[in-house]
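Engineer: This is the structure alone, sequence omitted:
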């Protein structure tokens, strides 16, 4: 997971932003929420999570599937793992 470690600061920043957005929604819901504001916050979180997923997935594909020292079987197994994750993510 060297690619995740090398981008750790950037990824943590994204996660903390998502956490802050979720806390903001929670606070809004505890008060008298404006539906449009909640919808905007939910859309912002979705965008932030999608950005995080894109970043981690892109790094993973480059680092692992782009590795020249993988056997064909290892590469196929890795592809199946990524497909499985994407299927659950896109539900």
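Structural biologist: Received it, and whenever you're ready, just let me know what you need. Everything numeric in this text was worked out from a predicted model, so none of it was measured.

Engineer: going forward, measure contacts and count neighbours with C-alpha atoms only.
Structural biologist: OK.

Engineer: Can you classify the most centrally placed residue in the chain as helix, strand or coil?
Structural biologist: Nearest to the geometric centre of the chain sits residue 53, at 2.6 Å (CA atoms, centre = their mean). Of the three states, residue 53 takes helix under DSSP: H, G, I helix; E, B strand; the rest coil.

Engineer: separation between it and residue 39?
Structural biologist: 21 Å (CA to CA, to the nearest Å).

Engineer: try residue 64
Structural biologist: 37 Å.

Engineer: Please say which of those two ends up with more neighbours.
Structural biologist: residue 64 (18 against 12; other CA atoms under 10 Å).

Engineer: do you know how far the residue of the chain most remote from its centre is from residue 4?
Structural biologist: Counting by CA atoms, centre = their mean, the extreme residue of the chain relative to its mean C-alpha position is residue 32, 30.2 Å from that point. When distance is defined by CA to CA, residue 32 is 40 Å away from residue 4.

Engineer: Okay, one more to line up with it:
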């Protein structure tokens, strides 16, 4: 999770943008929109979520694994947890 106020606000702004995209997608589906615009909106939502995931993951890795004082065992556990998270996300 981003810890600095600027990074936190940036992440929240992205979440709000994604929420807006999902609301637009819901309206399109309710209105019976054609498949092409719906698929385009789905691709936009997916891209936005991927971007948010990338930023939060990078922040997490930098803050938890890049610390020089972190014990080796904790470092390895953090890497394992990050790899598991990425694998579950990519399924």
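Structural biologist: Structure's in. What do you need? Keep in mind that this is a model prediction, so the values were computed, not measured.

Engineer: Spatially nearest residue to residue 75 of the second structure (excluding sequence neighbours)?
Structural biologist: Closest residue to residue 75 of the second structure apart from its sequence neighbours, by CA to CA, 6 or more residues apart in numbering: residue 65 at 5.8 Å.

Engineer: give the contact list for that neighbour.
Structural biologist: 75, 78, 79 (CA atoms under 8 Å, 6 or more residues apart in numbering).

Engineer: Secondary structure, neighbour count and distance to residue 46 of the second structure added to these, as JSON lines?
Structural biologist: Shown next, in JSON lines, are these (DSSP: H, G, I helix; E, B strand; the rest coil; neighbours: other CA atoms under 10 Å; distance: CA to CA, whole Å):
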{"residue": "75", "secondary structure": "helix", "neighbour count": "17", "distance to residue 46 of the second structure": "30"}
{"residue": "78", "secondary structure": "helix", "neighbour count": "16", "distance to residue 46 of the second structure": "26"}
{"residue": "79", "secondary structure": "helix", "neighbour count": "15", "distance to residue 46 of the second structure": "25"}
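
Engineer: Among those residues, which one sits closest to residue 69 of the second structure?
Structural biologist: Residue 69 of the second structure has its nearest neighbour among these in residue 75, at 9.8 Å by CA to CA.

Engineer: Where do the strands of the first structure begin and end?
Structural biologist: When secondary structure is read from DSSP state E, the first structure shows no strands.

Engineer: Can you give me the neighbour number for residue 25 of the first structure?
Structural biologist: Residues near residue 25 of the first structure, counting by other CA under 10 Å, number 19.

Engineer: ditto for residue 11 of the second structure
Structural biologist: Counted with other CA under 10 Å, residues neighbouring residue 11 of the second structure total 19.
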